[in-house]
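Enquirer: Turn this into a model:
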Amino acid sequence: MMSKGWTKNDIGDLTGKVVLVTGANSGLGYETCLALAEKNAIVVLAVRNLNKGLEAIDKIKAVVPEAKCHAMQLDMNDLSSIREFVHQFKARYNSLSILINNAGIMASSYQQTKDGFESQMGINYLGHFALTGLLLDLLIKTPNSRVVSVGSLIAHKIKPEFHNFKGSKRMKPIKYYGESKLACMLFAKELQYRFRLHNMETKSIVCHPGISQTKLFARGSNKLKRKLTRASVKFVGQGAETGAYPILYAATSPNIRGGEYIGPDGRGGSKGAPTELEIIDELYNEHVASNLWKISETLTGVTYKFKNEQKVL
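Expert: Presented below is the predicted three-dimensional model:
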């Protein structure tokens, strides 16, 4: 548990730490990058549109002139783009202190990724599974590194089925969104289990931002519906800056042990200061998470290679 009223001002100095944030040019991702840049981290903004990433850096530098920020192109919709990104990242950086798997979509209609996955499952979950696995060697060799995955309140009501990764026009998109976020949460918990199994000091944490006012809401809907959705979010939820606090706490707090689920402490979890949530233990099923992991390795072609794996009986 943490003290009431935690804010980004409680983040310690991050000089020398390389932080990678996906979906970094707007909303929660942007606010996360800004807060980390303010604390002297080297922040890599992984973005689908490089121009928007550069514009985000200009905004950050208007607030933090000495910010150490770099934009790199990454399309979570395409596994080949993820592999190319990792190749470029490793050519530029030899450490990775914090990986924040933030990028996500909430689709209003059925779509598939370039690899044939339902778009929300492919981008929100499978893409980040692949990215984390391909960066695993850097994370493991960086002292006290962390992987932060972003879940959702919606996932609390989803049954873990995970049998149709290609999707179907017959199923409501919100169902796939919930499944993709539940998959992120189970992945984060399973990753922490495997870090401990292999005596790794790297930590995996999952969080959710509550109900935050970002572009994720009402994407693709008509203008009136979009306005009404954002108005309702403003009433019951919180802005993107505060919505990023659970992410920032998970990424930086010295109190993190690994395996926690961090979210707002307000009524219904819609807003408030970051706190540890026990519901993750109800949502996590070891058998389901292990099977999901195996399927994910097969679908993405990315196999996790933990150091000292051959020594584990």
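Enquirer: CA only for contacts and neighbour counts going forward, please
Expert: Will do.
Enquirer: Which residue ranges of the protein form strands?
Expert: Using DSSP state E, the strands of the chain run over 18-22, 42-47, 68-73, 98-101, 146-150, 203-207, 261-264, 274-276.
Enquirer: can you list these in a markdown table and add distance to Leu191 and mean neighbour count?
Expert: Below are the strands of the chain laid out as a markdown table (distance: least, Cα to Cα, whole Å; neighbours: other Cα atoms under 10 Å):
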| stretch | distance to Leu191 | mean neighbour count |
| --- | --- | --- |
| strand 18-22 | 18 | 24 |
| strand 42-47 | 22 | 24 |
| strand 68-73 | 25 | 20 |
| strand 98-101 | 13 | 26 |
| strand 146-150 | 9 | 27 |
| strand 203-207 | 6 | 29 |
| strand 261-264 | 13 | 28 |
| strand 274-276 | 18 | 25 |
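Enquirer: Make TSV out of those and add distance to Val312.
Expert: TSV is the format used below for the strands of the chain (distance: least, Cα to Cα, whole Å):
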stretch	distance to Val312
strand 18-22	30
strand 42-47	34
strand 68-73	36
strand 98-101	26
strand 146-150	22
strand 203-207	19
strand 261-264	27
strand 274-276	31
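Enquirer: Next, the second sequence, to be compared with the first:
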Amino acid sequence: MTMDAVTLPDLSGRTAVVTGANSGLGIETTRMLVGMGARVVMAVRDVDKGGRAAATVQGETEVRRLDLADLASVRAFAGEWEGDLHLLINNAGVMAIPESRTEDGFETQFGTNHLGHFALTNLLLEHVTGRVVTVSSSMHRMAQGIDFDNVDLVGRYTPYRAYCQSKLANLLFTLELQRRLVDAGSSVLATAAHPGYAATNLQSHSGSRFQNGLLALGNKVFAQSATAGALPTIYAATQDVPGAAYAGPKNMGRGAPALAGRSEAAWDSVAAHRLWTLSEQLTGVTFPLKPQTD
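Expert: This is a model prediction of the structure:
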């Protein structure tokens, strides 16, 4: 199997988890991984929808419930895991929704897009043998930094401010996770990807019929397909890239996958460490691997 002359590996006998796998980028990522021979566990909030999506995939899949906006659900999913996990694809997310809270009281976009995946990754990490790939967004560039004193953006909330902060958090999480993996002497890689402008249902939950209509029009006129949008995730999951690599379409919004640039804020190792510490405090989940000793 090839992707614009990029050779993809045979993943027969390997297991992957894809969060948010019942639609959009998630189902396309699932199809590609299954096409490489992987067994894919589709981690979804609605198992009925997940089952219908799985029925469209020719290959080995399993649907399991996971609600990233509920840390009890995250713990239950991870607690039931047995055996090796080659790839953890942190794909699920919400975008530019009206202000709301998760089951644990966090702002929903930060809580779902970052904290849920932070907890899931650390709870599963001792099983991971290959890579952790976290899906961010080119819109992370619109965030100047993490509002550490007010990550829930109380009194400052706008849908896109919250979304951009959560996507910056995804990249800072990847940066700090890779640093910790290296310190622990682990061969696991942490990488990230963004889909460019891809047509999915992610843009249809703004709470505004007018805005949803504009976004739907944009999807039809400007966006690339969800299949094309999933290619950078596959690139970050399978190609020979360094730790903390970030993949995206060559032309930012569309095109073949390649290594992508990121904002200066997304390279801030001090902020990445601070975000990790805060995330541990908020979720009660810590990094499970021990640092190497000389």
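Enquirer: Tell me which of the strands of structure 1 lies nearest to Leu292 of structure 1.
Expert: strand 146-150 (15.8 Å; Cα to Cα).
Enquirer: angle of the closest one against strand 18-22?
Expert: 20 degrees (axes from the mean of the first three to the mean of the last three Cα atoms, to 10 degrees).
Enquirer: which residues in structure 2 does strand 146-150 of structure 1 align to?
Expert: Counting by TM-score structural alignment, strand 146-150 of structure 1 pairs with residues 131-135 of structure 2.
Enquirer: how close does the matching stretch sit to structure 1?
Expert: Once fitted to structure 1, stretch 131-135 of structure 2 is off its aligned match by 0.4 Å on average (mean Cα distance after the TM-score superposition for structure 1).
Enquirer: Equivalent analysis for stretch 227-238 of structure 2, please.
Expert: For stretch 227-238 of structure 2, the mean deviation from structure 1 after alignment is 0.5 Å (mean Cα distance after the TM-score superposition for structure 1).
Enquirer: Measure how far that stretch is from the centre of its chain, please.
Expert: Between the centre of stretch 227-238 of structure 2 and the centre of its chain there are 12 Å (Cα atoms, centre = their mean, to the nearest Å).
Enquirer: residue range for that stretch in structure 1?
Expert: Aligned using TM-score structural alignment, stretch 227-238 of structure 2 spans residues 241-252 in structure 1.
Enquirer: Which positions in that stretch come out as buried?
Expert: Of the residues in stretch 241-252 of structure 1, Glu241, Thr242, Gly243, Ala244, Tyr245, Pro246, Ile247, Leu248, Tyr249, Ala250, Ala251, Thr252 count as buried by neighbour count, 16 or more other Cα atoms under 10 Å.
Enquirer: Return the residues in contact with the first one.
Expert: To tie it back to what came earlier, the one meant is Glu241 of structure 1. Gly27, Leu28, Glu31, Thr32 (Cα atoms under 8 Å, 6 or more residues apart in numbering).
Enquirer: Same check on His127 of structure 2?
Expert: Residues in contact with His127 of structure 2 (Cα under 8 Å, 6+ apart) are Glu82, Gly83, Asp84, Leu85.
Enquirer: Check Val47 of structure 2 too.
Expert: Val63, Arg64, Arg65.
Enquirer: Out of these, which are shared with structure 1?
Expert: Checking the contacts of Val47 of structure 2 against structure 1 (both residues aligned by TM-score structural alignment, their matches' Cα atoms under 8 Å), the contacts still present are Val63, Arg64, Arg65.
Enquirer: doesn't Lys189 make contact with Ser149 of structure 1?
Expert: No - using Cα atoms under 8 Å, Ser149 of structure 1 is not in contact with Lys189; the gap is 9.6 Å.
Enquirer: right, so of the strands of structure 1, which gets closest to Leu182 of structure 1?
Expert: Nearest to Leu182 of structure 1 among those is strand 146-150 (9.6 Å), distances taken as Cα to Cα.
Enquirer: how big is the angle separating that closest one from strand 203-207?
Expert: Going by the same axes, to 10 degrees, strand 146-150 of structure 1 is angled at 20 degrees with respect to strand 203-207.
Enquirer: returning to what we had before: overlap in contacts of Ser149 and Lys189 of structure 1?
Expert: Jointly contacting Ser149 of structure 1 and Lys189 under the rule Cα under 8 Å, 6+ apart are Ser204, Ile205, Val206.
Enquirer: Which position in structure 2 pairs with the last one?
Expert: Put plainly, it is Val206 of structure 1. Correspondence of Val206 of structure 1 to structure 2, assessed by TM-score structural alignment: Ala192.
Enquirer: Of the shared contacts of Ser149 and Lys189 of structure 1, just say which sits nearest to Lys172 of structure 1.
Expert: Val206 (25.2 Å).
Enquirer: average offset between the longest helix seen in structure 1 and structure 2?
Expert: The residue-count maximum for a helix in structure 1 (DSSP state H) belongs to helix 173-197. When structure 2 is superposed, helix 173-197 of structure 1 averages 0.8 Å from its matched positions, counting by mean Cα distance after the TM-score superposition for structure 1.
Enquirer: if I look at the counterpart of Val151 of structure 2 in structure 1, how far off is Val19 of structure 1?
Expert: Under the alignment by TM-score structural alignment, Val151 of structure 2 pairs with Phe165 in structure 1. According to Cα to Cα, to the nearest Å, Phe165 of structure 1 and Val19 of structure 1 sit 30 Å apart.
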